[in-house]
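> here are the coordinates; sequence isn't available:
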């Protein structure tokens, strides 16, 4: 293999020192540990919201979501939604800026990069892409599969533990093998390989240290082989957020807003669903019902819901009786949706439409299709929400939120209006937010492990000042810092700074991004995979 990468970015989803340090101490990750030991490193503060589909675009564009346009897994059009894809990322990526300066790139498994845009190099898209994504150049996926064997974006679903661990390792190996093949094939100046399984393992097997260790050992092995094969001048390791145990509560925002008079609900399948856990589990299995079954059963359950017998209430009883899993396996999803009490978005004053967004949206006249809040009352309603949400306490008396503020405190740019109107930052990210209607404000966290705000950043190389501090590093700083390793100016639209480990190359005004046509994802398999991990409720 004959390639010489100038700068390599290794993306480790959910990477954080609380996970890495015990593995470093055990000598389990020699290659990653050497990067941290030989270079400069520190915590990397993520953004709000600190979730994969918004945070990775923020990292590789150097801009906040108000500028690049992606705030979560879902993109909303009125009250309807679709899973985000690359056509929603409306700012230049760092590999596109490098292309403008004559540098080529290979990008493997970066989230929200499907369908890819043309540039000098190659890209295999990652998370939110379909299982057989369009790649660049055309035909690249088939070429990679012919060269290395199977290549997948996601593992098979609903696997037993031993097979699940094996698939994590196989996916990690696929990333490394594909990257090395493409690096040899295209001889890029910049390389970016992202590992998603380091996040997935904590959602699917929370607290199982042995499983997480197996995934990280596989990542370290691939990193070592990439370093040997590509001999990069500079290596950057970065994550989009951290991960950790949640010791607080699940706070059901829409239940709170209903009690406060902001949320209206509807039964019988006529509103946008706030899905119960039993419905979410059914969606994951993707079971469908026949037209005949839907006819009589949905009508019956919808009627029951209208008199108060909702799937949430049924689910609670079944759970206590230990029958919820049996019902999930045998009752089609449409039945459960028909009996689910739902947030009536079009008749509500304000609501949480997606927990990943970390906030509340106001149903504003002139902006939403059926807005009920007049523009002249917008600031009044928003101030009320900030005050009420900011004063919420857990059952043991602790604040639910560290910060409740207008969106302008976190987002600026041409797409800020697509954000929530009130941003709600959980205290220490120890309180689990939910958009579900469950009849009570609080409950135990649905996921015992989830995202934390601080990730990791490490950089090493001959041209890196390893004595310089990375203190205060932010997610937005990664792109301008990588550009500086090429002596390429950062975009004057970037929100980050060049970290002092490398000399800045100044700023430049790049052409405005041409958004082009938006393409729908409309892929139930992608949606089901996101539901598996708890991202879609």
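Yep, that arrived. Everything quoted here is computed from the prediction, not taken from an experiment.

> for the rest of this, base every contact and every neighbour count on C-alpha atoms.
Will do.

> now the helix ranked longest in the chain: buried residues?
Taking DSSP state H as the criterion, the chain has its longest helix at helix 161-186. For helix 161-186, the neighbour count (16 or more other C-alpha atoms under 10 Å) marks 164-165, 167-184 as buried.

> and that helix, what does it pack onto?
Helix 161-186 makes packing contacts with strand 105-108, strand 121-124, helix 140-148, strand 190-195, helix 197-204, helix 209-230 when contacts are defined by 3 or more C-alpha pairs under 8 Å, 6 or more residues apart in numbering; DSSP states H and E.

> out of those, nearest to residue 39?
Residue 39 sits nearest to helix 209-230 of all the helices and strands packed on helix 161-186, at 14.9 Å, using C-alpha to C-alpha.

> what lies in contact with the strand of greatest length in the chain?
Assignment by DSSP state E gives strand 454-461 as the longest strand of the chain. Strand 454-461 is contacted from outside by 14-17, 35-36, 38-46, 233-242, 466, 470, 473, using C-alpha atoms under 8 Å, 6 or more residues apart in numbering.

> one more: stretch 365-384?
Against stretch 365-384 from outside (C-alpha under 8 Å, 6+ apart): 78-79, 346-349, 362-364, 406, 421-422.

> neighbour-wise, which of these leads?
In terms of neighbour count, residue 363 stands highest of the contacts of stretch 365-384 at 26 neighbours, by other C-alpha atoms under 10 Å.

> pretty sure that one sits against residue 344.
No - Residue 363 lies out of contact with residue 344 (C-alpha atoms under 8 Å); the separation is 10.8 Å.

> next secondary structure element downstream of the longest strand of the chain?
helix 478-485 (DSSP states H and E).

> comparison target, given below:
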């Protein structure tokens, strides 16, 4: 006789890139019955993202309860001015404790699958399988993907398709039409759900979280109403239905890291900086342009080998190869790896036009504080002067680093952040999109790239979703606006655990009929909280 099913106390369902402007029309069409079920049972409202509103930044802020200045993740890549290379970012750099790790430290068993920036999987009471920052193309062979280390072998024994089918994301998506890509994502996420349910039955955790990513991948490649987008959202709805049917007594929080919206134009940030004479590229083949010059049939291995050779042999080889290709690809020298630091005082490596001042490399470095202030003022004013052909402003305001970020990693953040005046313009810094040598500042996306193939039919906006329902969730209807930073203290509160002193958000106590409350600086820390603090610090977390 099988053991009775034990329901988790709380589930967080993370949906990448979901927003109400896309979700609600599908609910109204009747194609998402389980979203409708949750909306009718509980409460919902907007969940405001981080700046920038990007997957690695937002999920890390949600999990740790602190802004990027507190955890140090500002994007998928960090610019390393010493090497002149972009360095990939992973969860290994995050020193802060995530809310499921805090719960584990209090004795709650947890089960967490596919949260971005959670690689390598850290030890917990329960199980974890990491997410998008996993570096391996064969995750079942990566001993750091999951904890306990044999957990994927358990998946192989307890699910029909087993470990060989577990993937962080589908293989070989390039070149497929959007409906085929959505179908492959659906297959991967159905198997992910199978693995999740098998492990929940095995470990019986009190807290669980599963993140799904197809909704974001397809939103970048389609417009609302596209069958591929419908399929991605229906896949998420299918998981919700399976979960609600299995665990009707579990409280559920559905959250997204940011919203999604159509985009129509690129604001070419590198061209903006070049016109201001603060950014220059040398006559050398850039790492970022290697796939362009090798052509569409080049394999990832061929591209990697050439990049390795360019880095090993240096500027002589880069210059020779650029001369060979510049007639066909006049923008083949555009990339972070080919910035001429002797003539560059400002640069951009952010998907959202965030600028950094070069303060340390080459003759172009801005060493003087006075010059630094003047350059920030000049760049900010230039952003505000940008106009559409109709005369409408492209930038609403410009924020300085100290207006956005605080904490031990604030100094690593971008110096300036432009706030777009509308969501249809994407502040493009993707180096490979400059391969034609095109010098325009504002360009229709379809004249630069294939929007569907490159993921530029849509992008992100700041408003994600929060949907809450369950036996202990008394709120109904519309919720007041909340922040990603509110999720960590709220999850802890639902288990009777005090938020950590570092948490910047408020407890969403209105989910249970109370007033929202935030941290109260200066209040004495009780003995339980101090004991938890010591345990987490002993594990290496910054508290």
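Happy to help now that I have it. Values in this document were obtained by computation on a predicted structure and should not be read as measured data.

> ok, back up a step: reformat the helices and strands packed on helix 161-186 of structure 1 into JSON lines and put mean neighbour count and distance to residue 67 of structure 1 next to each item.
Formatted as JSON lines, these follow (neighbours: other C-alpha atoms under 10 Å; distance: least, C-alpha to C-alpha, whole Å):
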{"stretch": "strand 105-108", "mean neighbour count": "26", "distance to residue 67 of structure 1": "22"}
{"stretch": "strand 121-124", "mean neighbour count": "27", "distance to residue 67 of structure 1": "23"}
{"stretch": "helix 140-148", "mean neighbour count": "15", "distance to residue 67 of structure 1": "30"}
{"stretch": "strand 190-195", "mean neighbour count": "26", "distance to residue 67 of structure 1": "22"}
{"stretch": "helix 197-204", "mean neighbour count": "21", "distance to residue 67 of structure 1": "26"}
{"stretch": "helix 209-230", "mean neighbour count": "19", "distance to residue 67 of structure 1": "32"}
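
> what's the closest of these to residue 531 of structure 1?
Smallest distance to residue 531 of structure 1 across these (C-alpha to C-alpha): 11.1 Å, for helix 197-204.

> ok, which stretches of the stretch 301-450 of structure 1 are strands?
Along the stretch 301-450 of structure 1, counting by DSSP state E, counting those that start in this stretch, strands occupy 342-343, 350-351, 359-362, 401-406, 422-426, 432-434, 442-443, 449-452.

> who touches the first one?
Among residues not part of strand 342-343 of structure 1, those counted as contacts by C-alpha under 8 Å, 6+ apart are 254, 263-267, 269-275, 351, 437.

> who wins for neighbours among the residues you listed?
Result: residue 254 is most packed of these (other C-alpha under 10 Å), 31 neighbours.

> what do we get in structure 2 for that residue?
Residue correspondence to structure 2 (TM-score structural alignment): residue 254 of structure 1 is matched to residue 270.

> I'd say that match and residue 281 touch.
No - the criterion here is C-alpha under 8 Å, and residue 270 of structure 2 misses it with residue 281 at 10.1 Å.

> trace residue 169 of structure 1 over to structure 2, please.
Looks like residue 169 of structure 1 aligns to residue 186 there (TM-score structural alignment).

> cool, residue 52 of structure 1 as well?
Checking TM-score structural alignment: residue 52 of structure 1 goes with residue 55.

> grab the nearest non-local neighbour of that match.
Spatial nearest neighbour of residue 55 of structure 2, excluding adjacent residues (C-alpha to C-alpha, 6 or more residues apart in numbering): residue 257 at 6.5 Å.

> residues contacting that neighbour?
14-18, 47, 49, 53-55, 58-59, 62, 464-465, 484.

> give me the buried entries from the contacts of strand 454-461 of structure 1.
Buried, going by 16+ other C-alpha under 10 Å: 14-17, 35-36, 39-46, 233-242, 466, 470, 473, out of these.

> neighbours around the counterpart of residue 420 of structure 2 in structure 1, how many?
Aligning on TM-score structural alignment places residue 420 of structure 2 opposite residue 426 in structure 1. Neighbours of residue 426 of structure 1 under the rule other C-alpha under 10 Å: 20.

> quick one: residue 426 of structure 1 and residue 400 touch, right?
Yes - using C-alpha under 8 Å, residue 426 of structure 1 makes contact with residue 400 at a distance of 5.9 Å.

> which residues of structure 2 does the longest strand of structure 1 align to?
Going by TM-score structural alignment: strand 454-461 of structure 1 matches residues 463-470.

> swap in stretch 87-101 of structure 1?
So stretch 87-101 of structure 1 sits over residues 92-106 in structure 2, by TM-score structural alignment.

> what residues does that stretch touch?
Contacts for stretch 92-106 of structure 2 (C-alpha under 8 Å, 6+ apart): 63-65, 71-73, 109-110, 112, 117-120, 124-126, 207, 488-489, 491-492, 497, 532, 535-536, 540-543.

> again, but for stretch 222-240 of structure 2
Under C-alpha under 8 Å, 6+ apart, the answer for stretch 222-240 of structure 2 is 15, 22-23, 26, 31-35, 178-183, 185-186, 189-190, 193, 212, 214-215, 218-219, 262, 452, 457-458.

> so how far is that stretch from its chain's centroid?
With C-alpha atoms, centre = their mean, to the nearest Å as the basis, stretch 222-240 of structure 2 stands 19 Å off its chain's centre.

> compute the first-to-last residue distance for the match of stretch 87-101 of structure 1.
Using C-alpha to C-alpha, to the nearest Å, the end-to-end distance of stretch 92-106 of structure 2 comes out at 22 Å.

> cool, stretch 422-438 of structure 1 as well?
Note: stretch 422-438 of structure 1 ends 22 Å apart using C-alpha to C-alpha.

> buried set for it?
Per 16+ other C-alpha under 10 Å, stretch 422-438 of structure 1 contains these buried residues: 422-426, 429-438.

> cool, and stretch 11-31 of structure 1?
11-17, 19-20, 23-24, 28-31.

> cool, stretch 292-307 of structure 2 as well?
292-293, 303, 307.

> surely residue 500 of structure 2 touches residue 491?
No - using C-alpha under 8 Å, residue 500 of structure 2 is not in contact with residue 491; the gap is 11.6 Å.

> neighbours of residue 444 of structure 1, how many?
Using other C-alpha under 10 Å: residue 444 of structure 1 sits among 14 other residues.

> what lines up with residue 212 of structure 2 in structure 1?
Match for residue 212 of structure 2 (TM-score structural alignment): residue 195.

> check contacts around that match.
Residue 195 of structure 1 sits next to 10-13, 109, 172, 175, 219 when contact means C-alpha under 8 Å, 6+ apart.

> what separates it from residue 99 of structure 1, distance-wise?
24 Å.

> now swap in residue 364 of structure 1 and tell me
Taking C-alpha to C-alpha, one finds residue 364 of structure 1 at 41 Å from residue 99 of structure 1.
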